[in-house]
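Asks: I'd like to go over a predicted model; first the sequence, then the structure.
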Amino acid sequence: MRSRSTQLLLIAAIFMVTLNLRPAITSIGPMLDIIRDDLSLSNTQVSLLTVIPVICMGVFAMLAPVLNKAIGLNKTMYFMLLLLAAATGIRFFVASFNVLLATAFVAGITIAVMGPLLSALIKQYFPKHVAVVVGIYSFGMGMGATLSTGLTGVLYEAAGSSYTTALAVWAILAVVGIIAWTFTAIHPIEVKQVAKQPVQTGVNPWRSAKAWSFLVFFGLQSALFFSVLTFLVPIATANGMTLLKAGTLLSMMTIVQIFMNIGFPVILQKFNSRTPALVTILVLGILSVGLMWTADPLWFAIGVLIMGIPLGGLFPICLLMPMDATETADETNSWTAMMQTGGFIIGGILPLLIASLYDYTANHQVTLFVFLLLFVAMLVLALQIGRSAGKARS
């Protein structure tokens, strides 16, 4: 049993690690056009720098329980943070598409492994405060994404128009994560393994209809998150908004998202059922798309701000789903890894499909319609998951 002070150290370490779960990907976004022009790439090629790590986050998520059992949580976390620091830092030295692609690939693997392990850790060490710590987890992740999205352009200018410097500087967060983990690892940290009786000790997530519904839901919210971040500015400028105003609006939306990252799990802690709150934010998401569909700049801006509510609330509730459905930290690790395996693959592929639709139609009303379909599909799934959870409790 860890003391209160060591628990606080662990929470701080979790926060510092979660800061690293997005910048290696999201820092690329503001530099896409600059990288494309500098390296003479096509739009399809340059988009792979953000698509590949997201798909890797899905393909390699199942490495988390494997590495945890093979070398333990501490060594796995150190190794992943070191890999992430190296992959991000090497961008400073080489301006090459192949190197950027390789570093994106490695970053995706490290994020894929760390995410499920952190979820299992929270389940094991904070069983009575899961929602609050998940809020800190998602807040850290959202903060990392927001900082890297907002500051990479500033760093680019400060570094004398050097995108390699602007991309590589985020390796500092991984180094800070290693230092934070070193302080808390003085006290033993591990995710306990279930003895080798998988049939008796837990449900195999790959054979569970509920786990598959979690996977699809997570995939849809991932697709929505990455699609909105990719296409919001183009949609706004297509509506007549200047690039500066569109960027400011995106920043304001991410602020709403960050508040939801940490506030929504705290609200969920007060309710026995997650379903009503989940349905509410999904309905707000549908409303936001409707407001964005209008040509009126004010209603569009209000719709974008409302969009920050589901974008910030959906990820933490996805993290809570396998925690609610499992009994042990090892089970949580397996269910979360399975959910993220398929979910991030969906999240990486759908934005590419949206881009293809836009290339074909040249109409962002179609993009908004896809957003609407994603919200409606998640609403149907949320109601189904809620009914199955109700039956399980009765």
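Replies: Cool, the structure landed.

Asks: From now on I want contacts and neighbour counts done on CA atoms only, so please keep to that.
Replies: Noted.

Asks: Just list the residues touching Val216, thanks.
Replies: 339, 342-343 (C-alpha atoms under 8 Å, 6 or more residues apart in numbering).

Asks: can you count the residues close to Ala171?
Replies: The number of residues packed around Ala171, counting by other C-alpha atoms under 10 Å, is 25.

Asks: Please compare the first structure with the one that follows:
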Amino acid sequence: MPVPHSGDSSPAPVASGPPSHSSGGARRTGSAILLGTGLILIGLNLRPAVASVGPVLTDIQDDLGFSATAASLLTTIPVFAFGAFAFLTPLLSRRLGTHRLLGILMLVLTAGILLRLHPSLTALFAGTVLLGAAIAVGNVLLPPAIKQDFPHRAGLMMGLYSMVLFVGPAIASGATAPLAHAPGSDWRRALAIWALPALLAFALWLPQLRRGPRPRPISGAAGPPVPSRFRTLVTDPTALAVTAHMGLQSAGYYTFLTWTPALLQDAGVPAAEAGLMIAYSALPAILASLAAPVVAARMRRGWVLVVLTVAVTGTGLLGLLLAPAAGGYAWLTLLGLGQGAAIGLALSYIVGRSADAQQAAGLSTMAQGSGYVIAGLGPLGFGAVHSLTGGWAAPLAVLLLALVLQLVAGILASQDVVVGERRKRAAS
């Protein structure tokens, strides 16, 4: 099945031949729409299975007699799995092909979600690891798949993909608790409901399962090979900058999700309102994550958007430090805008700094594999500093320092240089 390229924006020629030409074009357009919709729907499923746990974490603790530390593993294990299992993606993709693997992942994700229905701790944690593994591979696969299938619409597609990474958890965060407390329901059934959109994504993806692994290019057939192996990536300044930016912005985001409710409650905000404020922050994040990759693709000085993103996020953090209760919604609006733009930029850099889909796959593996390991350490480190100091000023100061490092990495990653280009320039 040929790969549709929705990015071809040239005007369609006037039909002068048999009608089959027109029908063939319509079929290609339909295939492109189906493919694009499938990719975005898969992206929509890459967070709800994790985000749905937080709203019912107290119910899980009460039901199973968990301590707060044990219960928090249900939210931290998937983040570490995002990093650990990401490095398996190249092997699986070579064996199965990107499109077949994406379909299989939706089935594995469904199995992990449903496994948590079983009333045993082993099943609960095994399901958590399984869904984390599926999401990890999906995280890595989506950017190179977009690079391959929509090369001329990569900015728009990455914007949509970034957007649904906020839409999914926003829906899950808002709907899971009411579902758990509905008559005849409980937290296990509420978590299991998120298997339905994963099954829907698999059903929509069925036409793509016929696409097997792409044949490997013949060395030297099209000039020197683009450096894409991991050992080359870890010494490339552009790849390292993209990876550092991905890890630092992810660490900030997951630290925000984990600890901001407690910070707000300590400032006198009721628990229910604090949860509502966190859910509200997803709205500006959705808008910013959609807009940032599109705007970045049209800017000559990409570093300007990086500086603006960090400035907005930093202002939100300072607001939480100085007046968390009085200006809560204002600070969370700024944090939503900054974090939404940051994840949109981080994902767009994976595509924009890669010469082709093969290189994008390698960079995606490195950036997201290493990045989510860093992201998992963020909430733990923030919590440790909070425990040592007994307040929020020191951990927020550490988060602001990390934001400075994110600024440096983002400026380097924003430069319009693909991986390996600096090495080629030095050698010439």
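Replies: The structure has been received and is ready for your questions. A quick note: this is a predicted structure, and the numbers were derived from the prediction, not measured.

Asks: Please state their TM-score.
Replies: Laid over one another, the chains give 0.93 as their TM-score (TM-score structural alignment, normalised by the length of the first structure), with 392 aligned residues with a C-alpha RMSD of 2.4 Å.

Asks: Neighbour-wise, which one of the contacts of Val216 of the first structure leads?
Replies: That'd be Met339 among those, by other C-alpha under 10 Å, with 30 neighbours.

Asks: and the residue lying closest to that one once chain neighbours are set aside, how many residues sit next to it?
Replies: Sequence neighbours aside, Leu215 is the residue nearest to Met339 of the first structure in space, at 4.1 Å (criterion: C-alpha to C-alpha, 6 or more residues apart in numbering). For Leu215 of the first structure, the neighbour count with other C-alpha under 10 Å is 25.

Asks: now the one 4 residues further on
Replies: Gly219 of the first structure is flanked by 28 other residues according to other C-alpha under 10 Å.

Asks: Map it onto the second structure.
Replies: Superposed on the second structure with TM-score structural alignment, Gly219 of the first structure falls opposite Gly247.

Asks: ok, the contacts of Val216 of the first structure in the second structure: which stay?
Replies: Mapping the contacts of Val216 of the first structure onto the second structure (both residues aligned by TM-score structural alignment, their matches' C-alpha atoms under 8 Å) leaves 339, 343 still in contact.

Asks: Return the closest of the contacts of Val216 of the first structure with respect to Lys75 of the first structure.
Replies: Met339 (23.6 Å; C-alpha to C-alpha).

Asks: helix, strand or coil for the closest one?
Replies: helix (DSSP: H, G, I helix; E, B strand; the rest coil).

Asks: re the thing from before, quick one: the strand or helix carrying the residue nearest to Met339 of the first structure to the second structure mean distance?
Replies: Using DSSP states H and E, Leu215 of the first structure maps to helix 209-238. With mean C-alpha distance after the TM-score superposition for the first structure, helix 209-238 of the first structure departs from the second structure by a mean of 1.2 Å once superposed.

Asks: Please point out which parts of that helix sit buried.
Replies: 210-236 (16 or more other C-alpha atoms under 10 Å).

Asks: just stretch 282-294 of the first structure next, same as before
Replies: 282, 284-293.

Asks: What range does that stretch cover in the second structure?
Replies: So stretch 282-294 of the first structure sits over residues 310-322 in the second structure, by TM-score structural alignment.

Asks: likewise stretch 71-84 of the first structure?
Replies: Under TM-score structural alignment, the match for stretch 71-84 of the first structure is residues 96-109.

Asks: Check stretch 6-17 of the first structure too.
Replies: Going by TM-score structural alignment, stretch 6-17 of the first structure sits over residues 31-42 in the second structure.

Asks: how many neighbours does Gly275 of the second structure have?
Replies: Counted with other C-alpha under 10 Å, Gly275 of the second structure comes out at 20.

Asks: what does Ala382 of the first structure give?
Replies: Ala382 of the first structure: 21 neighbours (other C-alpha under 10 Å).

Asks: Thanks again, I'm all set now.
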